[in-house]
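Undergrad: missing the sequence, but the structure's below:
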């Protein structure tokens, strides 16, 4: 009887945002069940859930064209990698509760393995799946998102005692926790695929972004393939294969890792930062794999501030997930963690100007145009556009977070919404109110980045590129641009809402000096004059994506 039970036991691996085979806890758990005779067959499945392709509360695509492309490529790559070890990926164009109920069978002991999720939309889908398979299968969730396993960090499992600021949490985790070893990649035959699987799922293999329109709900915007802009910092291709190739390139082929600290605030080119974030967000690349490769690099080549700083960034990513676990749906609430009520702008055009890169502030506009045309933006850019939208224009921060969810290729629910609620000054930490003009001069002194994305200003001198509204009529004629016609004039300071109040001395459209919460004069919106040389981030929640 026991042997008969084993022969009938099935494991379903339900892939979601863990689209890889290396260091994948759900895949490893499935392979272990086979090795220990707890299961005889493994069924990997991915579902293109219509709920991911609907319309957001603010009228945008929940998954935009660039992320849809990256997701599709990730699923295609996973299918090929599974085939290479004698398995396959079943693909369902529809809701997972329908697919998993069909794959589970009352005559066969079935276990559904899935990666642990902590946010409401994902948990609601899990609840629907559990109801659909009740009496047919049991679900087992396995933690897999983070560098540090939550069982190993010096806080309660529900993170209720996690500090609400990053630095004390980082110090304690680094002092008391260890990163676990990466799990092995399954080999040939370790995920035996049964016969008799649904032909429609087994043969389903969408090839183009437009194929995903089959699951776009009625009334929602259709998806379409976008041509890659010639100025895009990187030609991102989804999938584990490309992710591991990028890791090898950044560490071993080029030694770019060794200079990351010096280049990380760049905005042009493919190599100023790791560019790991889209692959991390889709689970194509494991944070632990990055960590252990860096440790190997430090042992064999060089260990310095740059090699540590990439690990530091991974810990930021962990922190946002733990922070989300602690606060739950407060992360998405209008007044955030603090509940502080703010007054938002009622100007319907303000948000659209920001989305379209038409605010009149070149650094903001260049970054927003890059985002809209490529699905990517630098960390430096994300900090500045968020600060300007919320702290100057006074637009409800959730609109910005929602737009990033739509457009970003590297959208991660915890990092995105955690950063935005912090940018709005609603976590209890200090408020980083950036002086956009100063930031532009600090990080794009000659205006090369601005001119790349705002061709209207391509002939403007470096002296005026960051404040084009200061040009005289003769200068506008000289540089071939008319402010207010070819390129917009910025919103006057008198019309800015500034929900936390106007920064001290803020008299120009790019902002002025001021006091950030808990900071001294000059440490808030304007920041330190030498902030690009600081060895710590400017303040809590600085890192995006």
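TA: Right, received. Where do you want to start? None of the values given here were measured: they were computed from a predicted structure. Numbers count the residues shown, from 1 in each chain.
Undergrad: okay, CA-based contacts and neighbour counts for the rest of this
TA: Fine.
Undergrad: Quick one: the strands in the chain, in order.
TA: Here the chain has its strands, by DSSP state E, at 10-15, 41-47, 90-92, 110-115, 137-142.
Undergrad: quick one, which of the ones you listed is packed in tightest?
TA: Highest mean neighbour count among the strands of the chain (mean count of other C-alpha atoms under 10 Å): strand 10-15, with a mean of 25.
Undergrad: Which residues does that one contact?
TA: By C-alpha atoms under 8 Å, 6 or more residues apart in numbering, the surrounding residues in contact with strand 10-15 are 26-27, 30, 39-47, 103, 108-115.
Undergrad: where does it sit relative to the chain's centre, distance-wise?
TA: Mean-position distance between strand 10-15 and its chain equals 26 Å (C-alpha atoms, centre = their mean, to the nearest Å).
Undergrad: Stretch 83-102 too?
TA: Distance, stretch centre to chain centre, for stretch 83-102: 25 Å (C-alpha atoms, centre = their mean).
Undergrad: Could you do stretch 445-458 as well?
TA: On the basis of C-alpha atoms, centre = their mean, stretch 445-458 is displaced by 26 Å from the centre of the chain it belongs to.
Undergrad: and residue 193, which of the strands of the chain is closest to it?
TA: The closest approach between residue 193 and any of those, judged by C-alpha to C-alpha, belongs to strand 41-47 at 5.5 Å.
Undergrad: Residue 171: what's it in contact with?
TA: By C-alpha under 8 Å, 6+ apart, no residues touch residue 171.
Undergrad: That one and residue 165: what is the separation?
TA: Going from residue 171 to residue 165 by C-alpha to C-alpha, to the nearest Å gives 11 Å.
Undergrad: before we move on, what about residue 180?
TA: With C-alpha to C-alpha as the criterion, residue 180 and residue 165 are 24 Å apart.
Undergrad: likewise residue 441?
TA: 29 Å.
Undergrad: which stretches of the stretch 201-350 of the chain form helices?
TA: In the stretch 201-350 of the chain, the helices defined using DSSP state H, counting those that start in this stretch lie at 240-248, 260-263, 277-281, 287-300, 305-327, 348-356.
Undergrad: structure B:
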């Protein structure tokens, strides 16, 4: 009887723990071929002249893929690194390694689903199946109290019903050993230079740094719980609520389920925990993308018309993205974003609202800028939040104006503005 081989196509699920496609493949096949494809499409220049993926995000991706390879090697396997169009690369590898089936996690945004469909069509011609798994959300789609088409277009309604009527599944086991066929060439992980991107550099003003990978994700999670517990003991959680886990969640270096069960493990109340609200918003936008798809990318969003626009779009947008608007808090936030690839959620709301409501610039341009710059970029969260702030999202209240916290509340002593506007980065 011939051996069965399954190709595991990693995308935004760069972990060995709580990873259904990896575990299921080891159970169903004699050998598996773990693959990550660096698709040139994601490293192109956009029509606006920017990079589709900026240096900070690309560096974080490279580190995450390298850590996945290291963790697979500890399980007796390796990660095959390929370069090119997945619709061409995956079928070629399937032939080379006599693959019987391909596994991957399903995505929800239009661009990513189109790539999956192209791969599926190419494999279908070879009489091979691309099996889809669901593994990017806290709540599994099949466990929701409503079908996707009937998901409430109000976050609060969604939150109440899910918390009341749904349960979070347990985390999945980790394979103890992975058998692989002999690789002709495991491939090299690219450098930023290979991808046509400059080194991002370091900026000590940030006071923090991000490094990609599942290993670091767990350190970050444990550090958050340590800080949060200490702050609770002093009854001051204001500065401890931000986990900064979003970059690792975006690439699937840690799963939402793992975060949930760590909250439970640490004996902290679920419904009022800041991490739960973050994960629920993340789920909500992913399910909304599954429901509405391309509407999130249109300037008019869910409304009949796009927001009013100023005449001098180019000039205003250039001022905003370079942090040269004259509004100190907005400018400081944009300087931090451009220098580090990250700003806190309240800062994102503030700069987005200023671009759309005050400058009257097309909100999709801001969303595209965030797509390039943010190391935690995720299509559903990014575009969903921008549409929401622009007033064209799926909120049932008419003419909703999302009002972020006042700049003075976010920076009462002006220390943040002073740091990012009046000081110079030190290499």
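TA: Arrived safely. Since the structure is predicted, the reported quantities are computational estimates derived from the model, not experimental observations.
Undergrad: what's the TM-score here?
TA: Once superposed, the chains reach a TM-score of 0.93 (TM-score structural alignment, normalised by the length of structure 2), with 419 aligned residues with a C-alpha RMSD of 2.2 Å.
Undergrad: Among the helices of the stretch 201-350 of structure 1, show me which one is buried the most.
TA: Highest mean neighbour count of those: helix 277-281, a mean of 25 (counted as mean count of other C-alpha under 10 Å).
Undergrad: once the structures are aligned, where does that one end up in structure 2?
TA: Helix 277-281 of structure 1 corresponds to residues 246-250 of structure 2 when matched by TM-score structural alignment.
Undergrad: What number of residues are in the vicinity of residue 416 of structure 2?
TA: Neighbourhood size, residue 416 of structure 2 [other C-alpha atoms under 10 Å]: 18.
Undergrad: Pull up the gap between the counterpart of residue 414 of structure 2 in structure 1 and residue 273 of structure 1, please.
TA: In structure 1, the residue paired with residue 414 of structure 2 is residue 447, using TM-score structural alignment. Applying C-alpha to C-alpha, the value for residue 447 of structure 1 to residue 273 of structure 1 is 20 Å.
Undergrad: Next: residue 183 of structure 1.
TA: Distance of residue 183 of structure 1 to residue 273 of structure 1, given as C-alpha to C-alpha: 26 Å.
Undergrad: Settle it for me: which of these two has more neighbours?
TA: Each of residue 183 of structure 1 and residue 273 has its neighbours counted (other C-alpha under 10 Å); residue 273 has more, 24 against 17.
Undergrad: Not counting sequence-adjacent ones, nearest residue to the more buried one?
TA: Leaving aside its sequence neighbours, residue 273 of structure 1 sits nearest to residue 264 (C-alpha to C-alpha, 6 or more residues apart in numbering; 5.0 Å).
Undergrad: Kindly report the same for residue 170 of structure 1.
TA: Counting by C-alpha to C-alpha, 6+ apart, the residue nearest residue 170 of structure 1 is residue 315, at 7.2 Å.
Undergrad: Same question for residue 99 of structure 1.
TA: residue 92 (6.5 Å).
Undergrad: Looking for the alignment partner of the one you found in structure 2.
TA: In structure 2, residue 92 of structure 1 lands on residue 82 (TM-score structural alignment).
Undergrad: Enumerate every residue touching that match.
TA: Neighbouring residues of residue 82 of structure 2 by C-alpha under 8 Å, 6+ apart: 35, 36, 37, 38, 89, 187.
Undergrad: Alignment lookup: residue 229 of structure 2 to structure 1.
TA: Using TM-score structural alignment, residue 229 of structure 2 pairs with residue 255 in structure 1.
Undergrad: and if you look at residue 144 of structure 2?
TA: By TM-score structural alignment, residue 144 of structure 2 lines up with residue 153.
Undergrad: Make sure that match is actually in contact with residue 177.
TA: Yes - using C-alpha atoms under 8 Å, residue 153 of structure 1 makes contact with residue 177 at a distance of 5.3 Å.
Undergrad: okay, the two: which has more neighbours?
TA: residue 153 (20 against 15).
Undergrad: Shared with structure 1, which of the contacts of residue 82 of structure 2?
TA: Of those, the ones still in contact in structure 1 (both residues aligned by TM-score structural alignment, their matches' C-alpha atoms under 8 Å) are 35, 36, 37, 38, 89.
Undergrad: and those as a markdown table, adding distance to residue 381 of structure 2?
TA: Formatted as a markdown table, these follow (distance: C-alpha to C-alpha, whole Å):
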| residue | distance to residue 381 of structure 2 |
| --- | --- |
| 35 | 26 |
| 36 | 23 |
| 37 | 23 |
| 38 | 22 |
| 89 | 29 |
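Undergrad: what's the match of helix 277-281 of structure 1 in contact with?
TA: So stretch 246-250 of structure 2 is contacted by 12, 212, 213, 214, 217, 254, 255, 256, 375, 376, 377, 378 (C-alpha under 8 Å, 6+ apart).
Undergrad: For the buried ones among the residues you listed, write the corresponding PyMOL selection.
TA: For the buried members of the contacts of stretch 246-250 of structure 2, the matching PyMOL selection, counting by 16 or more other C-alpha atoms under 10 Å, is:
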select buried, resi 12+212+213+214+217+254+255+256+375+376+377+378
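Undergrad: out of the contacts of stretch 246-250 of structure 2, who's nearest residue 58 of structure 2?
TA: For these, the nearest to residue 58 of structure 2 is residue 375 (7.8 Å; C-alpha to C-alpha).
Undergrad: Now check structure 1 for the residue matching the closest one.
TA: By TM-score structural alignment, residue 375 of structure 2 lines up with residue 409.
Undergrad: The residue nearest to residue 273 of structure 1 and residue 257 touch, don't they?
TA: No - using C-alpha under 8 Å, residue 264 of structure 1 makes no contact with residue 257, being 10.2 Å away.
Undergrad: neighbour count winner among those two?
TA: More crowded of residue 264 of structure 1 and residue 257, by other C-alpha under 10 Å: residue 257, with 29 against 18.
Undergrad: Looking for the alignment partner of residue 40 of structure 1 in structure 2.
TA: In structure 2, residue 40 of structure 1 lands on residue 30 (TM-score structural alignment).
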